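Here you go, sequence then predicted model.
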Amino acid sequence: MKINNKFIYSSIFSFGLIFGSLVNHIYSKEWNQNIPSLSMSTNSEVCDVAEMSHTIDTEPKNLFSEKIRQPLSNGTTDDFSHKSIADINYEEALNNAMTLTSEYERSNTIGKLLADWASLDLDEAFEWLSNQKYTDELDPYFYHLIAIYIDKDFDLAGDLITMLPGGHSKRSLADEYTYKLAQSDPYLAINWSENIYENDIRQNVKRQLLYSWVDSDPSEVLNYVLSDSTISNEVREQVVKTAAARLSEEDHHTVISSIAQYPQEIRPQIAYGLIEQWIGKDANAALHWIESLERSPTKDQAIQSYISYGNSTSNRTATFALAESIEKESSRIALMSQVFEQWYFDDPNNAEKALSDSTSLNEEQKTLLLGKARINSNFL
């Protein structure tokens, strides 16, 4: 018999955490029951969540592991392996399972019962789970049940994910849901992510979304990150670098000619991404372009990219001079050290001469760089 159901959701703010409960769960057998909202717990994590988590670029896992789904044979009164799954009173069985003192036995029993119940009636299984006080131990089961909803009722799954407390399951499910939603409409996925209360999860979802989107439309991503003020600076910088690198793969000349059209604050990241790709095609042309730039954060980022991704063996003198022109002292010393160590290993005499002639380092800094290079060269 086909069951008609609908859910109406509400969100509850509790110490900065949104959670909601399913209410007015109506079945064709005219059964109706309110579901209390979940509450946070500081219980220590007892399930191996890492086993159950997965990344955005994979398809949803099977709902429960083979280990959990194996029939129990512990000889306890809670052993249901001899019964047909349709004959079990799951609510009673799960309530009994929650009282088991053994973590392993409790986890396996709850996992098997929820898996079997969900195969018969996903809504009732989820309702029972929602009625329990939220703990880290129960968190993985929310993941598995909502993963079924992602396949069976995509819109409902999105609502359930936003209402979960900010545990491991919410992180994994949010990534997966956004990835699937973005396949049809990236902007719709971004709008959905705004419903996630936890800022760290929301930022991570946006990061993953933008990284996947940038492969198909880097120009649009660049325009978007400029318009969304809610994106963290860290995410914006990384996405702009990636977008510029993708555009440079297609035509670095277009990136060069258009870089001045972008706002000043993202030009350094565009230059970084441009050089990252350009250097593999024509390192000399990339070097000459960098040398033609005026001293600025844009030039500094281009230099950093050139040194990080380039093979500087052909022009160590020019590369060392580039590193020495970096404006920020900590970055300048780090890049000079990187270039000098590589140079010293291949050509110690000329490397030492360049270091000695440097005007941007004091004698103490020169001594430290030389000593470090000598030590490292002995281990190479």
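Good, I have the coordinates.

When you work out contacts or count neighbours from here on, use the C-alpha atoms and nothing else.
Will do.

Buried ones in stretch 352-368, by neighbour count?
Buried positions in stretch 352-368, judged by neighbour count with 16 or more other C-alpha atoms under 10 Å: 352, 354-355, 361, 366.

A further structure is provided below for comparison with the first:
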Amino acid sequence: MKILLLVIIGLSLSVGISIGQDLTLKLNPVGKSAQEKNYLFDKVIDSRVQQSIGQVYDSQRNKHPANFGGKLAQQALAFYNARIITTQNPSYKLQVKVYNLDLKEAYQPDLRGYKGEIQLSLGFFLLGENEAVHLVDFNSKAKYGRPANQMNNVETSIQRLFENSWEYFDAWLSTQYQSNRSLAKKVRLNILDPKRPSSKDTVFYDRERPLTWDDFTDSPNRISSYNATIFSSLSIEGNASIEAGEIVQTIEVKVYMLPGQSWVKDADDYANNHEQRHFDLTRIAANRMIERLNSMELEPNLFEAKLNDVYLDAYREMNLLQEVYDSQTKNGINKEKQSNWNKAISKALSGDMDSLEKLLDQ
């Protein structure tokens, strides 16, 4: 976001700033009364290539470079912080980066003086644990006129530009802190895991709707040694919104099987139970993922990466459960092991993971 302001400083008859070969400028931190704010300025970076902001003329029309003696960043930091009284635990730590500060003057014979224009361009950034986050830019210019033997309006114009930059940022922050994601201080998860209607293409997990062989519509793999195969999986999707300065991340959990990638050769109740338990294990992996999500403390910066890690961990756990289940039951052939897993899975679906954990330890 950019803004262009125009400040016009009239001719001044006050005593001018005496200059030598260079005109050394200074930002004066003393100004308006400080206001209590929930932020602080931690750093100002002068990213300009040239220290000189341009040239000014003396009464003999000699040119003199104008600069801040290499102290623009230091003076700007003091200037900004003099405008505020920071609360005890400020919510935001800020960095300002000065992109450009440029001065141009031209002699006006009819006025026997000079007209000048100063342009300021800078950016405000939010500091945190990682890289600084860009918030907003400020671009403005000030025009002034001055007698040939006086320099006051050069410094006064620059002072006004920096004053305007702070006022602009402060006004921007007051309108953004409740709706701008970069300024959010908290993350709240809204996890949705509703019952979903199934279709011929997708069967969503529902304990009240067990699988039937009609859900296995793919043609059997005749060369496979397996009697049946089920394709079950879990997924998450969602979106984030900002509510009263808080990121609300909605996550929809889906546990499903795909009939078109699931098949059976010899259909009977025993085999159906074995495949149902595969589906149950996918549900258990999803339940454990939800538990981890609900217990997480998330920071607004890069919280999506943590959510993605939790999902990938759940996906790997799902695959591990399926592999160990088939390995121990010999794909359902070992009826004693199958019975043990039936009981452990039923308990795990009710929240008791002890029996399943013991089987995994084996």
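On my side now, so go ahead. Just so it is clear, the structure is predicted and the values come from calculations on it, not from any experiment.

Got a TM-score for the two of them?
The TM-score (TM-score structural alignment, normalised by the length of the second structure) is 0.23; 138 aligned residues with a C-alpha RMSD of 6.7 Å.

one step back: Serialize the buried residues of stretch 352-368 of the first structure to CSV and add fields for distance to Asn199 of the first structure and secondary structure.
Output for these, formatted as CSV (distance: C-alpha to C-alpha, whole Å; DSSP: H, G, I helix; E, B strand; the rest coil):
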residue, distance to Asn199 of the first structure, secondary structure
Glu352, 49, helix
Ala354, 48, helix
Leu355, 46, helix
Leu361, 42, coil
Lys366, 44, helix
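
any chance of the residues you listed in a markdown table, plus distance to Ser14 of the first structure?
Below are those laid out as a markdown table (distance: C-alpha to C-alpha, whole Å):
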| residue | distance to Ser14 of the first structure |
| --- | --- |
| Glu352 | 62 |
| Ala354 | 62 |
| Leu355 | 59 |
| Leu361 | 55 |
| Lys366 | 56 |
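
Show me what the longest helix seen in the first structure is packed up against.
What stands out as the longest helix in the first structure, according to DSSP state H, is helix 233-258. Applying 3 or more C-alpha pairs under 8 Å, 6 or more residues apart in numbering; DSSP states H and E, we find helix 233-258 of the first structure packed against helix 199-216, helix 218-227, helix 267-281.

got the angle between it and helix 199-216?
Between helix 233-258 of the first structure and helix 199-216, the angle comes out at 20 degrees (axes from the mean of the first three to the mean of the last three C-alpha atoms, to 10 degrees).

Okay, buried residues for helix 233-258 of the first structure please.
For helix 233-258 of the first structure, by 16+ other C-alpha under 10 Å, it's 235-249, 252, 255.

Please apply the same query to stretch 104-119 of the second structure.
Quick answer for stretch 104-119 of the second structure (16+ other C-alpha under 10 Å): 105, 107, 113-119.

Kindly report the same for stretch 308-319 of the second structure.
By 16+ other C-alpha under 10 Å, the buried positions in stretch 308-319 of the second structure come out as 310-311, 314-315, 317-318.

need the strands for the stretch 1-150 of the second structure, in chain order.
Using DSSP state E, counting those that start in this stretch, the strands of the stretch 1-150 of the second structure run over residues 6-9, 23-24, 35-37, 39-46, 54-57, 63-67, 84-86, 92-108, 113-127, 133-147.

name the element Leu22 of the first structure belongs to?
Using DSSP states H and E, Leu22 of the first structure sits within strand 17-23.

Give the next helix or strand downstream of that strand.
Heading C-terminal from strand 17-23 of the first structure (DSSP H and E), you reach helix 49-52.

Ser11 of the first structure - that's part of a helix, no?
No: if the criterion is DSSP: H, G, I helix; E, B strand; the rest coil, then Ser11 of the first structure is strand and not within a helix.
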